[in-house]
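Engineer: Structure of the sequence below:
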Amino acid sequence: MNFSIDLDKQLCFQISRTHQLYNKLYQKPLKQFNLTYVQYITLLALWKEDGVTVNTLSRELDLTNGTLTPLLKRLEKAGWITRERDKKDERRLIVSLTERGKQLQGEITNCTEMCLNEMGYTPEGFNQALANVQDIQNRLKMAIERQAD
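Structural biologist: Now for the predicted structure:
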């Protein structure tokens, strides 16, 4: 494969730029809930499965515990979640949605769905874009595994 030093032809740069633009697109609708994009995806994970350990959430979001802990503290302080020690194993910290976190799910997801609608995808186009991104992720994981060998 030919390697180009043209920045616009660098896949890594285009993905980074896309990430920045997604954050910007979601910024306005999330602002009304005083949420950041990373806080939003944390809530998404909890809406999918509530009452999970910090380690489970860390794996789901692909965030280190060092990154996740202050984020969870801010969400707890804002009334979105609770963090409680597992009664069966005190070493484990269980993260759960509060009533507020559960009740606002529909309103928040409606706002973020409008962001996706503004991108103008057809359902087929959206599914193809998602499949392409997942393919890139899988290829990156395999490349990282090969480097580790």
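
Engineer: Please count neighbours and contacts with C-alpha atoms only from this point.
Structural biologist: Fine.

Engineer: Not counting its neighbours along the chain, what's nearest the residue nearest in space to the middle of the chain?
Structural biologist: Closest residue to the average C-alpha location of the chain: residue 41 at 3.5 Å, with CA atoms, centre = their mean. Distances taken as CA to CA, 6 or more residues apart in numbering place residue 61 nearest to residue 41, at 7.7 Å, with adjacent residues excluded.

Engineer: does the one you found really touch residue 43, like I thought?
Structural biologist: No - Residue 61 is not in contact with residue 43 according to CA atoms under 8 Å; the separation is 10.4 Å.

Engineer: Compare neighbour counts for these two and give me the winner.
Structural biologist: Taking neighbours as other CA atoms under 10 Å, residue 61 and residue 43 compare with residue 43 leading, 23 against 15.

Engineer: let's see this one next to it:
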Amino acid sequence: MENSKSLQLNQQLCFPLYAIAKEITGLYRPFLDELDITYSQYLVLMVLWEQDGQTVNQIGEKLYLDSGTLTPLLKRLENKKFISRKRKKEDERVVEIFLDEAGKQLKTKACEIPSKIQEKLNLSQNELIELKTDIQKILNRILP
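Structural biologist: Have a look, this model is predicted:
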């Protein structure tokens, strides 16, 4: 018989990663509700706050999302007047995303979120850096 112990939930790497991702995302919810955005929308806005005027493909690459997932998300952000989508003049197949004034102003309110999350997790700055480093190491091995 195969080693059935390897199929126990407590033996899996995927389950604690799944559970912690779900729980941490949930910690963001009350703060993001105040801004009237979802966690996915927050991720898109962070990418644009870092560098405005990116293409849908560039944003998708950074967030590991395909355009089928990203497009409805961008439409909702556009409906809320946080972003504008513009087709590139040189190549109309390419859509660039720009922050609107409301999206730029949202950044000031969102700046408090990382420290609030760190406080809820009760992690020191060093623990947080170490955790992110370890997770990024695994992610780099998985992704091309």
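
Engineer: After superposition, what is the TM-score?
Structural biologist: After superposition, the two chains reach a TM-score (TM-score structural alignment, normalised by the length of the second structure) of 0.91; 141 aligned residues with a CA RMSD of 1.6 Å.

Engineer: which one in the second structure is aligned with residue 13 of the first structure?
Structural biologist: Mapped onto the second structure by TM-score structural alignment, residue 13 of the first structure lines up with residue 15.

Engineer: dump the residue contacts of that match.
Structural biologist: By CA atoms under 8 Å, 6 or more residues apart in numbering, the residues touching residue 15 of the second structure are residue 9.

Engineer: mind redoing it with 10 Å?
Structural biologist: Residue 15 of the second structure is in contact with 9, 21, counting by CA atoms under 10 Å, 6 or more residues apart in numbering.

Engineer: Just the element for it, please.
Structural biologist: Remark: residue 15 of the second structure resides in helix 14-35, with elements defined by DSSP states H and E.

Engineer: Following superposition onto the first structure, what is the mean distance for that helix?
Structural biologist: For helix 14-35 of the second structure, the mean deviation from the first structure after alignment is 0.7 Å (mean CA distance after the TM-score superposition for the first structure).

Engineer: For the second structure, just list every one of the strands.
Structural biologist: Counting by DSSP state E, the second structure has these strands, from start to end: 54-55, 83-87, 95-99.

Engineer: Most tightly packed of these?
Structural biologist: Of the strands of the second structure, the one with the most neighbours on average (mean count of other CA atoms under 10 Å) is strand 95-99, at a mean of 20.

Engineer: Just give the number of residues close to residue 126 of the second structure.
Structural biologist: Residue 126 of the second structure has 9 neighbouring residues, counting by other CA under 10 Å.

Engineer: That one maps to what in the first structure?
Structural biologist: Correspondence of residue 126 of the second structure to the first structure, assessed by TM-score structural alignment: residue 124.

Engineer: ok, now how distant is its match from residue 133 of the first structure?
Structural biologist: Distance of residue 124 of the first structure to residue 133 of the first structure, computed by CA to CA, to the nearest Å: 14 Å.

Engineer: One more: residue 95 of the first structure?
Structural biologist: 29 Å.

Engineer: Residue 28 of the first structure too?
Structural biologist: 24 Å.

Engineer: Point out the other helices and strands that the longest helix anywhere in the first structure packs with.
Structural biologist: Secondary structure assigned by DSSP state H gives helix 123-148 as the longest helix of the first structure. When contacts are defined as 3 or more CA pairs under 10 Å, 6 or more residues apart in numbering; DSSP states H and E, helix 123-148 of the first structure sits against helix 11-31.

Engineer: Before I go, just wanted to say thanks for your time.
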